[in-house]
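K.L.:
missing the sequence, but the structure's below:
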């Protein structure tokens, strides 16, 4: 393991944390030369995921400093390797959570690279050449074409950037439960939490005609959920009367909340044979009483992001239905302020860093 290998000759400006304080500062580092299967990407925008916050502050005890985070990246291809067939210079592209995998296991062969035992992430991972990966809080990156997707021409590159993580994290469980298929029999879909993940789930579910109920601890979010995002119903989960009134009313619940909570009360909202799907990761085990499972024949599932085929499917679907994240733009000099606000859930609903800036975007237009 090394920060660089001999072919890392390109100097790049980025923003990195150097210790568990998580303070981000400008950082010049080296990226590899463009290889035969690589594309070099001028980074235009990079979303700020809660995972970035965990890594820069070493909340999970796995951070390799210096850490350049960012795995919700959109940009323009500026160079392609000799064996690249999927992209050309000038293409609009995105890079998400994945940088490398073994390419040979059962999961890689069926385009579920995210479940490969040897998966390496876009940052804080170890690439095939043994170097540490650095993410999208930087002016440029080099990525293997197999881990890059095309961005539809009709989507704004700033608001679509968070879909590389938040979007695919919502797309996969919904696809798995056949909720992304237009049907004459809409499902009753519940979404726990109306944040960066939850608001995207609302957009997906409504695009396919389902009845959507937001389940939240914050009564103040009801107007936002219904009038702006189009949710059909709203349950305040701390109100026992509301929870009891909606008992056995939902076919499916998508749990997007990363704070600790017991699953028992939410399971009671499901119909018999309903499914609760977990995508968030609280730092302590969630409470799981057995009776709501046993007496309702209910199922609990989980999933993480998605493979590359599904990520491109998700992007294409967003293009078809004009689905993007609701974002708040920040400039690189405001990254620390944005991380602090992110820690306090003070964002509607995703920060995106304007990496390139107006002058450089004009040069590429």
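P.N.:
Arrived safely, thanks for sending. Worth saying up front: this structure is predicted, and the values here are computed from it rather than measured.
K.L.:
hey, let's count contacts and neighbours off CA atoms from now on
P.N.:
OK.
K.L.:
how far away is the nearest residue to residue 13 once chain neighbours are set aside from residue 277?
P.N.:
Spatial nearest neighbour of residue 13, excluding adjacent residues (CA to CA, 6 or more residues apart in numbering): residue 28 at 4.5 Å. Separation of residue 28 from residue 277 (CA to CA, to the nearest Å): 41 Å.
K.L.:
repeat for residue 355
P.N.:
Using CA to CA, residue 355 is found at 34 Å from residue 277.
K.L.:
of those two, which one has the most company?
P.N.:
Neighbours per residue (other CA atoms under 10 Å) separate residue 355 from residue 277, with residue 355 holding more: 27 against 19.
K.L.:
one more structure, for comparison:
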């Protein structure tokens, strides 16, 4: 076992605080990663505050991890000590179902193992995430990072926000000649704009806030539509090949469905606490339009995304914080007061703990 330091929630009502715990001994195919940076995802907050059911305490969140390989098991062949790597939302899966065989571990028919708040497939113990000084992960779920050292903090959110938007863009074959909408300009949406633009699509950003118009253009949108403006929306009726909806609050989907071409798809990646209002069937059947969903991405997709981002100089827009600033970061994140992702400098953990 190795002694680890981290930050944990002990209950839904208590703030995250220093926490000492043990990581497992390396199994033959394990990689130990000393964590340099960990992004802060809204899922972390949902879990720590038990806003989603099933939180097991103590809970150490964090699944946007960039670090350095510190040790490898005897059967590890793809990683070497000193290499910069990433760990995302998954740390294991059954590896033998149809989904896993297809490289889509996020849809594992026997349930993938989450980086935190999930039972380890061998011991059954609760997984503890990246708000810590190191983590131990089987090699199949460790990713190579090819960005420069100066970009590593801004790479961390790619392990969740990046792959969550990349996977549907690739699945629905977004590229040159496509008109693509991105709904919501936040942690997910800002990555959707960057990636869709880099894939060669014409990108239209949708926001409810006129104040975000210039920001969306800066991120790479060709046009910005204020979704509360009926005239601006109507001007795009029936013109989109694909729309990616990143908003995690319940809202009417019908205005976006009507913007799709025949055979167009509206894909949801934001997960609201309450259901969206039921869409009108008329808008779907008269146009053979679809509403779909997408969950993060498989390991092969994630590596593809990281390599693409390194080649095109793409990272997340971030604000760096110290470990002991996490509660304030959660407060600001709830208020949508971040552009666009907080990242914890794990070098501050020693001071905080």
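P.N.:
Sure thing, it's come through. Everything quoted here is computed from the prediction, not taken from an experiment.
K.L.:
coming back round to it: what lines up with the residue nearest to residue 13 of structure 1 in structure 2?
P.N.:
Under the alignment (TM-score structural alignment), residue 28 of structure 1 pairs with residue 20 of structure 2.
K.L.:
ok, residue 233 of structure 1 next?
P.N.:
Using TM-score structural alignment, residue 233 of structure 1 pairs with residue 223 in structure 2.
K.L.:
hmm, that match is touching residue 212, no?
P.N.:
No: counting by CA atoms under 8 Å, residue 223 of structure 2 stays clear of residue 212, with 11.7 Å between them.
K.L.:
burial of the match of residue 28 of structure 1, as a residue count?
P.N.:
Neighbour count of residue 20 of structure 2, defined by other CA under 10 Å: 12.
K.L.:
where does it sit, in terms of helix or strand?
P.N.:
Using DSSP states H and E, residue 20 of structure 2 sits in strand 17-23.
K.L.:
elements contacting that strand?
P.N.:
Under the contact criterion of 3 or more CA pairs under 8 Å, 6 or more residues apart in numbering; DSSP states H and E, strand 17-23 of structure 2 touches strand 2-8.
K.L.:
show me what the strand it packs on is packed against.
P.N.:
Strand 2-8 of structure 2 is packed against strand 17-23, with contacts defined by 3+ CA pairs under 8 Å, 6+ apart.
K.L.:
let's see 10 Å
P.N.:
Packed against strand 2-8 of structure 2 by the contact rule (3 or more CA pairs under 10 Å, 6 or more residues apart in numbering; DSSP states H and E) you find strand 17-23, strand 134-138, helix 349-352.
K.L.:
contacts for the shortest one, please.
P.N.:
Same thing as helix 349-352 of structure 2. By CA atoms under 10 Å, 6 or more residues apart in numbering, the residues outside helix 349-352 of structure 2 that reach it are 5-7, 17-18, 131-133, 322-325, 346.
K.L.:
of the residues you listed, just the buried ones, ChimeraX syntax please.
P.N.:
To isolate the buried ones among those in ChimeraX, judged by 16 or more other CA atoms under 10 Å, type:
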select :5,6,7,17,18,131,132,133,322,323,324,346
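K.L.:
and the contacts of helix 349-352 of structure 2, which is closest to residue 43 of structure 2?
P.N.:
Nearest to residue 43 of structure 2 among the contacts of helix 349-352 of structure 2: residue 131, at 13.2 Å, using CA to CA.
K.L.:
who's in contact with stretch 195-202 of structure 2?
P.N.:
162-163, 165-166, 169-170, 173-182, 189, 191-193, 203-204, 219-223, 240-241, 244, 305, 308-309, 312-315.
K.L.:
and that stretch, what's buried?
P.N.:
Using 16+ other CA under 10 Å as the test for burial, stretch 195-202 of structure 2 gives 195-199, 201-202.
K.L.:
from those residues, pick the one nearest residue 104 of structure 2.
P.N.:
Of all the buried residues of stretch 195-202 of structure 2, residue 104 of structure 2 sits closest to residue 195, with 20.2 Å by CA to CA.
K.L.:
aligned counterpart of the closest one in structure 1, please.
P.N.:
By TM-score structural alignment, residue 195 of structure 2 lines up with residue 204 in structure 1.
K.L.:
what lines up with residue 79 of structure 2 in structure 1?
P.N.:
So residue 79 of structure 2 corresponds to residue 87, using TM-score structural alignment.
K.L.:
and that match, how far from residue 38 of structure 1?
P.N.:
According to CA to CA, residue 87 of structure 1 and residue 38 of structure 1 sit 10 Å apart.
K.L.:
please apply the same query to residue 274 of structure 1.
P.N.:
From residue 274 of structure 1 across to residue 38 of structure 1, the span is 44 Å (CA to CA).
K.L.:
circling back to that earlier point, what residues are shared contacts of residue 223 and residue 212 of structure 2?
P.N.:
When CA under 10 Å, 6+ apart defines a contact, the residues bordering residue 223 of structure 2 and residue 212 alike are 205-206.
K.L.:
okay, strands next: where are they in the stretch 151-300 of structure 1?
P.N.:
Listed from the start of the chain, the stretch 151-300 of structure 1 has strands (DSSP state E, counting those that start in this stretch) covering 188-192, 211-216, 233-236, 250-255, 270-278, 299-302.
K.L.:
which residues of structure 2 does the last one align to?
P.N.:
To tie it back to what came earlier, the one meant is strand 299-302 of structure 1. Mapping strand 299-302 of structure 1 onto structure 2 (TM-score structural alignment) gives residues 290-293.
K.L.:
next, the mean deviation of that stretch compared to structure 1.
P.N.:
Mean deviation of stretch 290-293 of structure 2 relative to structure 1 after superposition (mean CA distance after the TM-score superposition for structure 1): 1.1 Å.
K.L.:
quick one: contacts of that stretch?
P.N.:
168, 242-245, 253, 257, 260, 262-271, 279, 283-284.
K.L.:
and the residues you listed, which are buried?
P.N.:
Here, 16+ other CA under 10 Å leaves 168, 242-245, 253, 257, 260, 262, 264-271, 283-284 buried among the contacts of stretch 290-293 of structure 2.
K.L.:
name the nearest residue to residue 62 of structure 1, sequence neighbours excluded.
P.N.:
residue 55 (7.6 Å).
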